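Enquirer: Task: produce atomic coordinates for the following.
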Amino acid sequence: MAGTVNRSIPGKVDGCPAAPLRWLFPLRCLACGEAGAHRRDLCAACHAALPWQGPACPRCALPVPGGGPCAACLAAPPPLDRVHAVFDYAFPADRLLPRLKFHGDFAAGRVLAQCMVDALSAADRPDALLPVPLHAARLRRRGYDQALELARPLARALQVPLLAGVLRRTRATGAQSRLDAEARQRNLRGAFRVDAGDGLPGHVALVDDVMTTGATLHAAARALRAAGVRRVDAWVCARVA
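Expert: Below is the predicted model of the structure:
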C-alpha cells in the first residue's frame, strides 16, 4: 500500500522552525495581525471566534438541529457514508482558507490543520486518508495541492496512512465556484480515476479544504466505491451552508 515519505529537515519540525527557535519569531495572528495565543498564529479573540461547526447532518454536514440526517440525505443517500466538517465557512476560517488555496500561505494551512487535528481526533478512524487531488495542469500552475497540505499533517498527527496519488483527477474541469449545483455535477462526471495497485483499504476518508455542494467529493467517492472501497467518509476543513 503506497504512502508518503517523511523527510526530516535539520532544525525544522513539520517544515517549521524547531521549537527552541520559536522565540525568534513571535506568533502573530494571521487574521488580524495581533499577537498570537494558544501557541498558534491566531490571537485570543480570533481563536475564540473560530466557527466550529455545531449539530449537522452526518451525511452532508449541513446544519441540522439535533444533528440527525437531513431530509435530502434521507430521500437520496449520498455516496459518502459520513462527512465531518470542522468549521462553518465563516470568519476567520473564510479568510484563512483562501490564503492557503490561492496564495500559498502555508502558515494559514498549518493553523487550519492544527484545528482539524483537534476536531477530528475523536472521529471514526479510517484505514487511510486520501487528499482530493487537483488536475495535473492546475497543480503545475499553482505549484501545490491545498488538500494535500491539510492531509499531510493530519495523517501524521493522527497516525493514519496517507495515500497520495492513488486518486487522480483525469479531466481538467472548469472552476466549480462559477457553476450552480447541477452544472457542478455535470462538470465532474467521470473526472476521477483510482490507481489501486495492490488494492485499497475498506474504509477511507477524503480530505478537502471546503465543501460547497458536495459535487467534487461525491464524484471522488463514486470512483472509490467502483474500485471496491466499502466505506468512504469526508473530512473537510469548512462547510458552506
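
Enquirer: going forward, measure contacts and count neighbours with C-alpha atoms only.
Expert: OK.

Enquirer: Find the nearest non-adjacent residue to Ala44, please.
Expert: Excluding the flanking residues, the one nearest Ala44 by CA to CA, 6 or more residues apart in numbering is Ala37, at 5.5 Å.

Enquirer: and the one you found, what does it touch?
Expert: Counting by CA atoms under 8 Å, 6 or more residues apart in numbering, Ala37 makes contact with Leu27, Cys43, Ala44, His47.

Enquirer: how near is Arg225 to Val86?
Expert: 24 Å (CA to CA, to the nearest Å).

Enquirer: Looking at these two, which has the bigger crowd around it?
Expert: Val86 (27 against 16; other CA atoms under 10 Å).

Enquirer: My read is that the more buried one contacts Ser121, right?
Expert: No - between Val86 and Ser121 there is no contact, the gap being 11.2 Å when judged by CA atoms under 8 Å.

Enquirer: Look at the residue nearest the centre of the chain and tell me its secondary structure.
Expert: The residue lying closest to the centre of the chain (CA atoms, centre = their mean) is Asp208, at 2.7 Å. Recorded secondary structure, Asp208: strand (DSSP: H, G, I helix; E, B strand; the rest coil).

Enquirer: who's in contact with it?
Expert: Taking CA under 8 Å, 6+ apart as the definition, contacts of Asp208 comprise Pro131, Val132, Gln146, Ala147, Leu150, Ala151, Ala234, Trp235, Val236, Cys237.

Enquirer: Let's see that with 10 Å instead.
Expert: Asp208 sits next to 85, 130-133, 145-151, 216-217, 234-238 when contact means CA atoms under 10 Å, 6 or more residues apart in numbering.

Enquirer: cool, and Glu34?
Expert: Leu27, Arg28, Asp41, Leu42, Cys43, Ala44, Ala45, Cys46 are the contacts of Glu34 under CA under 10 Å, 6+ apart.

Enquirer: the strands in the protein, which residues?
Expert: Per DSSP state E, the chain carries strands over the ranges 12-13, 16-17, 82-88, 128-131, 167-169, 192-194, 203-211, 231-239.

Enquirer: Second chain to compare with the first, below:
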Amino acid sequence: MTTTVNQTQAHRVDGEPGVGASLEAVRRRLGHWLRIDASRLLWPSRCLVCEAPGLEGLDLCGACCDALPWNRCACPHCALPLATPGVCGACLRRGAVRARRGRAPLLDGVHAAFVYAAPLDRLLPRFKFHRDLAAGALLSQLVADAARQWPRPHALVPVPLHRARLRRRGYDQALELARPLAQALELPLRGDLLWRTRATAAQSELGAGARRRNLRGAFAVRCPDALPAHVALVDDVMTTGTTVLAAAEALRRAGVQRVDAWVCARVP
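Expert: This next block holds a predicted model:
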C-alpha cells in the first residue's frame, strides 16, 4: 500500500493559515520558499508572467495564480486530462495488450501538476530553452504543492540530458526542477542514478513512432547495487510519454520495484 506525501489540506499562499495552525506548520508546508529574508523585504516579488506585484512568497500575481491550469482530473496511467475520473481509452488498450503478453506496466503511476496551457505555456519554454531559472524555481514551488498529494517515493530521479546537450544548454532543466522539489518534500535526490548513454534527436521534432525509436536504449543505470525500491522520475513536460517510459524501462531492468513519473505539465 502506498502512502501520500502529505494529506494536509492546502492553504492559500496569499491568505492566512487556518485557525490554530502554527508558524512551524506553515514553514513545513511551503518549506524554504516562504523564508522572508532581507531581499524579499527590499525587492517584493513580481509576477513572472505579467510583471504585476506577486503574492507573498510567490513570483505570481493573484490573477495568474487563479488562471493556473491544474490537472486535477486525469488518467492515473498517463496523466491525460479527462472530463471525468477514470482511465483513458489508450491506456485501457495498452494495458490489455501488456496483460495478454504477461508484461507489467513500466510506470505504476503518472502525475502532472498542470495541463500545458496558459500561463504554463509561457513559463515552461522560458525555463527550458531560455535560461530563466527563476521560472524554474516558481514551477518547482507549484509542483511541490501538488506533489504533496501524490504517492511518496523513496527518491526523486531527474530525467537526464546527454552531456552534449547539457554543454550546449548549460543546465539540465529536469535537475533544476527536481532539486528544490526534493528539498521542499524532504526526499532524497538521486541525480547520480540514471544517465543518458547517447545523444538523441530532440523529441519535439519527431512523431510518435520516431520518438520511440529515437529513445530505444538511450538510458542506463549507473549504480545497480544501491537502488531505492520506489522512485519518481521528474521531468518538465510530457507529450507522448516516450521519454519517461524509456527511463522507467532502464530502472526496471536494473531492479527498481516501482517507478512513477512526476511532470510539471501534460500536453493534452
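
Enquirer: Superpose the two chains and report the TM-score.
Expert: Here the TM-score for the pair of chains, by TM-score structural alignment, normalised by the length of structure 1, is 0.90; 229 aligned residues with a CA RMSD of 1.8 Å.

Enquirer: how many degrees apart are the helix of greatest length in structure 1 and strand 82-88 in direction?
Expert: In structure 1, taking DSSP state H as the definition, the longest helix is helix 106-120. Here the directions of helix 106-120 of structure 1 and strand 82-88 differ by 130 degrees (axes from the mean of the first three to the mean of the last three CA atoms, to 10 degrees).

Enquirer: Output the residue interval of structure 2 matched by helix 106-120 of structure 1.
Expert: Mapping helix 106-120 of structure 1 onto structure 2 (TM-score structural alignment) gives residues 133-147.

Enquirer: One more: stretch 213-223 of structure 1?
Expert: Counting by TM-score structural alignment, stretch 213-223 of structure 1 corresponds to 240-250 in structure 2.

Enquirer: so how far is the matching stretch off the chain centroid?
Expert: Chain-centre distance of stretch 240-250 of structure 2: 14 Å, with CA atoms, centre = their mean, to the nearest Å.

Enquirer: With stretch 91-106 of structure 1 instead?
Expert: Distance, centroid of stretch 91-106 of structure 1 to centroid of chain: 13 Å (CA atoms, centre = their mean).

Enquirer: Buried ones in it, by neighbour count?
Expert: Neighbour counts over stretch 91-106 of structure 1 (16 or more other CA atoms under 10 Å) mark Pro92, Ala93, Asp94, Leu96, Leu97, Pro98, Arg99, Leu100, Lys101, Gly104, Asp105, Phe106 as buried.

Enquirer: do stretch 27-40 of structure 2 as well
Expert: Arg29, Leu30, Gly31, Leu34.

Enquirer: returning to that earlier point: the strands of structure 1: which one's closest to Arg184 of structure 1?
Expert: Nearest to Arg184 of structure 1, of all these, is strand 203-211, at 12.3 Å by CA to CA.

Enquirer: what's the mean deviation for the closest one versus structure 2?
Expert: On superposition with structure 2, the mean distance recorded for strand 203-211 of structure 1 (mean CA distance after the TM-score superposition for structure 1) is 0.3 Å.

Enquirer: can you give me the angle that strand makes with strand 82-88?
Expert: Using the same axes, to 10 degrees: strand 203-211 of structure 1 against strand 82-88 is 30 degrees.

Enquirer: so what secondary structure elements neighbour the longest helix of structure 1?
Expert: On a contact count with 3 or more CA pairs under 10 Å, 6 or more residues apart in numbering; DSSP states H and E, helix 106-120 of structure 1 meets strand 16-17, strand 82-88, helix 93-103, helix 146-158, strand 203-211, strand 231-239.

Enquirer: between that helix and helix 146-158, how big is the angle?
Expert: Going by the same axes, to 10 degrees, helix 106-120 of structure 1 makes 50 degrees with helix 146-158.

Enquirer: once the two are aligned, what's the mean deviation for helix 106-120 of structure 1 against structure 2?
Expert: Averaged out, helix 106-120 of structure 1 is 0.7 Å away (mean CA distance after the TM-score superposition for structure 1).

Enquirer: counterpart of Glu149 of structure 1 in structure 2?
Expert: Match for Glu149 of structure 1 (TM-score structural alignment): Glu176.

Enquirer: hang on, isn't that match packed against Ala137?
Expert: Yes - the pair Glu176 of structure 2 / Ala137 is scored as a contact, 7.7 Å apart, by CA atoms under 10 Å.

Enquirer: any shared contact partners between these two?
Expert: With CA under 10 Å, 6+ apart as the test, Glu176 of structure 2 and Ala137 both reach Phe127.

Enquirer: ok so, going back, Arg138 of structure 1: which of the strands of structure 1 is closest?
Expert: Of all the strands of structure 1, strand 167-169 comes closest under CA to CA, at 10.4 Å.

Enquirer: on contacts alone, who are the packing partners of that closest one?
Expert: By 3+ CA pairs under 10 Å, 6+ apart, strand 167-169 of structure 1 packs against strand 128-131, strand 192-194, helix 215-226.

Enquirer: Output the residue interval of structure 2 matched by that strand.
Expert: If you align by TM-score structural alignment, strand 167-169 of structure 1 falls on residues 194-196 of structure 2.

Enquirer: Contacts only, for Cys73 of structure 2.
Expert: Cys73 of structure 2 neighbours (CA under 10 Å, 6+ apart): Ala79, Leu80, Pro81, Leu82, Ala83, Thr84, Pro85, Gly86.

Enquirer: Counterpart of it over in structure 1?
Expert: Match for Cys73 of structure 2 (TM-score structural alignment): Pro55.

Enquirer: can you pull the contacts of the residue lying closest to that match once chain neighbours are set aside?
Expert: Using CA to CA, 6+ apart and skipping the chain neighbours, the partner closest in space to Pro55 of structure 1 is Gly67 (4.3 Å). Gly67 of structure 1 is in contact with Gly54, Pro55, Ala56, Cys57, Pro58, Ala61, counting by CA under 10 Å, 6+ apart.

Enquirer: Pro161 of structure 1 versus Gly67 of structure 1, what's the distance?
Expert: Distance from Gly67 of structure 1 to Pro161 of structure 1, by CA to CA: 29 Å.

Enquirer: Likewise for Leu148 of structure 1?
Expert: 13 Å.

Enquirer: Alright, that wraps it up for me.
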